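Enquirer: Need coordinates for the following:
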Amino acid sequence: MLPTVAIFLVAYLGVALGHFPGLALDRTGIALLGAIAMIVAGAVTLPQAVGHVDLSTIILLYALMVVSAQLRLGGFYTYTAFRISHLLVRPRFFLLVSMAASAVLSAVLANDIVCLAFTPVLILSLHASRLNPLPFLLGLAVSSNIGSTATIIGNPQNMLIGQVGRLEFGRFILWCGPPALLALAGSFLLLCWLFRKEFGRQEKAPDPMPIVQSLPSFDRWQSLKGLAGVGLMLGLFFTSIPRELSAIAVAGALLCSRRLKSREILHLVDWHLITLFCSLFVIIGSLEAVGAPPIALAFLRRAGIDLHDLGILSVVSVVLSNLVSNVPAVMLLLGSLDPAAPEQWYALAASSTFAGNLITIGSIANLIVIEQASIFGVEISFREHARVGIPVTLFSLAVLGLWIYL
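Expert: Below you'll find the model as predicted:
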């Protein structure tokens, strides 16, 4: 047991830090190295390692990336962002509409893709209107995280929770949707108050040409094809057909194209995230194989920390999500949940996603907005994000706490 626990601790420490001194490893590389170490050290055999990977989750994640890639290449996200840009004459109303749009799209598609596609268009539109881009870009990051809370397919950790917990698509929305909606409304009001004197202040203007050249052109047919696929997929999710089969069937149909090459679509699949998932499955599965989780849970119970209590589970989820990021945190906590108590799974999904808004590293969506903005000349510092992220997260968690209590 000791070698397995040691490998786990080193791997999770590396994931928390994001790097190892002297090595050019990121979180995905560290997790993969941890999985390899588990196999090489004999903690798990290669067939057992493969068996620990939840294939249904990986297939669902992969299929949704293909569907999102179809819409991105068809220029749908760019078209949507430009369609609402005429509202910039009323900055606060534009902020409301842009946050609502990103939240809705993030709920039915990957929130990371929404941020990747919306950020350049927002910067271009805001530059032309001579408005401060910060509240709108931070609003994009915040709303995409909050909106993705509402559904099983909104973000990677929800997909994992929904698949492992075998949760119903509709019931998940009914439980997670209301707190997400209230948190979104509160985050909009907080942004309006925090930037009440700064909406009209123009930051250093970026060169618009690199932005224009980076945007995919709008293709009506490809966008409609993608939207039809999304509609069909959502409809199938409300049936008894396994979600991963419905999603991969739709993804396969979208790959049948005379104009978009398969290579172009598959190039947009986040292979790093899929590798991270597979590696973490192997690491956590190896830990479970030696019986470590029950020992840890018994220790926590003796210390008065009962993870079956929704409030305590939510607090632990928030802390872990901001230490090691939400996907590794969720994987670590899944083994402590009761399969017969779906509320525990819902609370973990909502709290781990809301936690992503706290600091920049809490969510991949945050990092995408920050990195994309910097490419186009707009800098968002850790302090500027925290100025919004901390109050938004505290408000969101207060809403969740009230929802749990009620």
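
Enquirer: use CA for all of it now, contacts and neighbours both
Expert: Noted.

Enquirer: what's the spacing between R196 and L297?
Expert: From R196 across to L297, the span is 47 Å (Cα to Cα, to the nearest Å).

Enquirer: The stretch 151-300 of the chain: helices as residue ranges?
Expert: Taking DSSP state H, counting those that start in this stretch as the criterion, the stretch 151-300 of the chain contains helices spanning 156-164, 169-194, 208-214, 220-237, 243-255, 262-267, 271-289, 292-302.

Enquirer: Now do the longest one: distance to the chain's middle.
Expert: The chain centroid and the centroid of helix 169-194 are separated by 15 Å under Cα atoms, centre = their mean, to the nearest Å.

Enquirer: And it, what's buried?
Expert: Applying a neighbour-count criterion of 16 or more other Cα atoms under 10 Å, the buried positions in helix 169-194 are 169, 172-173, 175-181, 183-188, 190-192.

Enquirer: and if you look at the fourth one?
Expert: Using 16+ other Cα under 10 Å as the burial criterion, the residues of helix 220-237 that qualify are 222-223, 225-227, 229-230, 233-234, 236-237.

Enquirer: quick check: angle from it to helix 243-255?
Expert: What separates the directions of helix 220-237 and helix 243-255 is an angle of 160 degrees, with axes from the mean of the first three to the mean of the last three Cα atoms, to 10 degrees.

Enquirer: What are the contacting residues of helix 220-237?
Expert: Taking contacts as Cα atoms under 8 Å, 6 or more residues apart in numbering, the residues outside helix 220-237 that touch it are 67-68, 70-71, 73-76, 108, 169, 243, 246-247, 250-251, 254.

Enquirer: I'd like the structure of this one too, to check against the first:
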Amino acid sequence: MALISTIAAIVFICTYLFIAVNKTPWFEIKRSYIALIGASLMIIVGAISFTDAIDSVNMDVIMLLLGMMLLVAGLEYTGFFTLLSNLMVKQSSSKRKMLAIVMLISAILSAVALNDAAVLILTPIVIRCCQKADADPIPFLVGLMMSANIGSISTAVGNPQNAYVLSVSGMDFITFSLYSIPISIVCILLTYAILLLIFRKSLYSKYGYHIDVHENERPVAKKQMYLMITVMICTFVGFLCSGIGGYRICVVSMVSGAISLLIIASSEPRYTIWAIKHVDWHVLLFFIGLFVLIGGASNTGLISDLSSSFPGFREGDSLSITSLSIFTVVLSNIVSNVPAVMLITEMITDPTTMMLIALAASSTLAGNTTLIGSVANIIVAERSENYGIRIDFFKFMLVGIVVTVVTIAAMILMINLMFN
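Expert: This next block holds a predicted model:
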């Protein structure tokens, strides 16, 4: 058993290291594949049985994410985001107002759908707005990333780590949102003020790029779009009523996803495959791999050994919100926020609602520190490069550190006021 535990520890540590540095001069491998390889090795070395591995996968989280991804695909198919793009262009009468609109729409869309999906859709829209307004896109793209991360704090479906925290916390959708929405609002206002200060000159620079950004715009199908908007509204009513009705929100999400596919199929059956391809299967595989990996680490006692190595996480220790938040920010920027949250949740011996809200919020705010701090940031950076727009890693980090320090401090203060 000692040998199995040692091998499992090596597998666990190596997997997390490769998740942290998935790109080297010699190879590049997706994090989802790394997580699945680590999970497979846990089963092979006997750290967890195949049956226990299947049981360790939290299907509530997988179903919730899958349903929301299909809902977003349905909205995109009907041209909802094309309409949104046109609205943003019309309303952007000044650069300050334009930044505010970009951040507001990004935050709201990230709260009602996954932040990764939101930035995937909004990046070309924001670049198009900048082109129309003859504005430097960098401040607006930075605002897009940061507001998507902050906005996603608001609800359990805003990002994957929130979905996981809700699944293990016992909280209902409304309770989670009541604590999280005020944090999100305050942090988005602070971030907007910081970006206005830092980009006070470049905000008024010229566009300077000569690339067509009207790529793959979906034509607006009004009838189907109204149906999809109705589905989206009903989905969130279902989420809000889940605490009263006693049903799981993943069921609501999957029903919404199925209806979205039905709406697409009834209009153009061939686009059903298009919608399925729009699901981020890598995110789902990443979660499945991490569930099994952490299950194996827990079975062999590795999680309890890790917990005893850090002050505040040992049984009987008093874990403060400040120390939890700082530890979460550091770990999230090493291995990314999803695996960090899953690991820290297992390390906390007596997780309270206050701790879990702080964990979810701090891991999300941590994503604003560096360009690789969250998947949403990476999506914006990579999509922008397709248009010849490069966001400098170190310049972003200088802005990100300021935003993260200020918003984490505000979050800690607000949580202490809420619970004390």
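
Enquirer: Return the closest of the contacts of helix 220-237 of structure 1 with respect to A349 of structure 1.
Expert: Of all these, the one sitting nearest A349 of structure 1 is F169; the distance, using Cα to Cα, is 13.1 Å.

Enquirer: Now which residue in structure 1 aligns to L365 of structure 2?
Expert: Alignment note (TM-score structural alignment): L365 of structure 2 maps to F354 of structure 1.

Enquirer: pretty sure that match is touching V399, no?
Expert: No: at 10.4 Å, F354 of structure 1 does not count as touching V399 under the criterion of Cα atoms under 8 Å.

Enquirer: rewinding a little: P47 of structure 1: which of the contacts of helix 220-237 of structure 1 is nearest?
Expert: Proximity of these to P47 of structure 1 was ranked by Cα to Cα; the top entry is R243 with 25.3 Å.

Enquirer: Next up, the contacts around that closest one.
Expert: Listed by Cα under 8 Å, 6+ apart, the contact partners of R243 of structure 1 are 60, 236-237.

Enquirer: how near is it to P21 of structure 1?
Expert: 41 Å.

Enquirer: do the same with L245 of structure 1
Expert: Counting by Cα to Cα, the separation of L245 of structure 1 from P21 of structure 1 is 42 Å.

Enquirer: Show me which of the two is the more surrounded one.
Expert: L245 (17 against 9; other Cα atoms under 10 Å).

Enquirer: how about that one, what's its partner in structure 2?
Expert: The alignment partner of L245 of structure 1 in structure 2, by TM-score structural alignment, is V251.

Enquirer: Isn't its match up against L64?
Expert: Yes: V251 of structure 2 lies in contact with L64 (Cα under 8 Å); the separation is 7.5 Å.

Enquirer: Give the residues shared as contacts by the two.
Expert: With contacts taken as Cα under 8 Å, 6+ apart, V251 of structure 2 and L64 have no neighbour in common.

Enquirer: how about TSV for the buried residues of helix 220-237 of structure 1, with distance to F118 of structure 1 added?
Expert: As requested, the buried residues of helix 220-237 of structure 1 are exported to TSV (distance: Cα to Cα, whole Å):
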residue	distance to F118 of structure 1
Q222	18
S223	16
K225	20
G226	17
L227	17
G229	21
V230	19
M233	23
L234	23
L236	28
F237	27
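
Enquirer: G335 of structure 1 is in contact with P293, isn't it?
Expert: Yes: contact criterion Cα under 8 Å: G335 of structure 1 and P293 qualify, at 7.3 Å.

Enquirer: Excluding sequence neighbours, find me the nearest residue to whichever residue in structure 1 pairs up with I43 of structure 2.
Expert: In structure 1, the residue matched to I43 of structure 2 (TM-score structural alignment) is I39. Nearest non-adjacent residue to I39 of structure 1, counting by Cα to Cα, 6 or more residues apart in numbering: T45, 5.8 Å away.

Enquirer: Give the full set of residues in contact with the match of L365 of structure 2.
Expert: The contact partners of F354 of structure 1, taken as Cα under 8 Å, 6+ apart, are 145-146, 149, 318, 393, 396-397.

Enquirer: what's near enough to touch the counterpart of V375 of structure 2 in structure 1?
Expert: Using TM-score structural alignment, the partner of V375 of structure 2 in structure 1 is I364. For I364 of structure 1, the contact set (Cα under 8 Å, 6+ apart) comprises D112.
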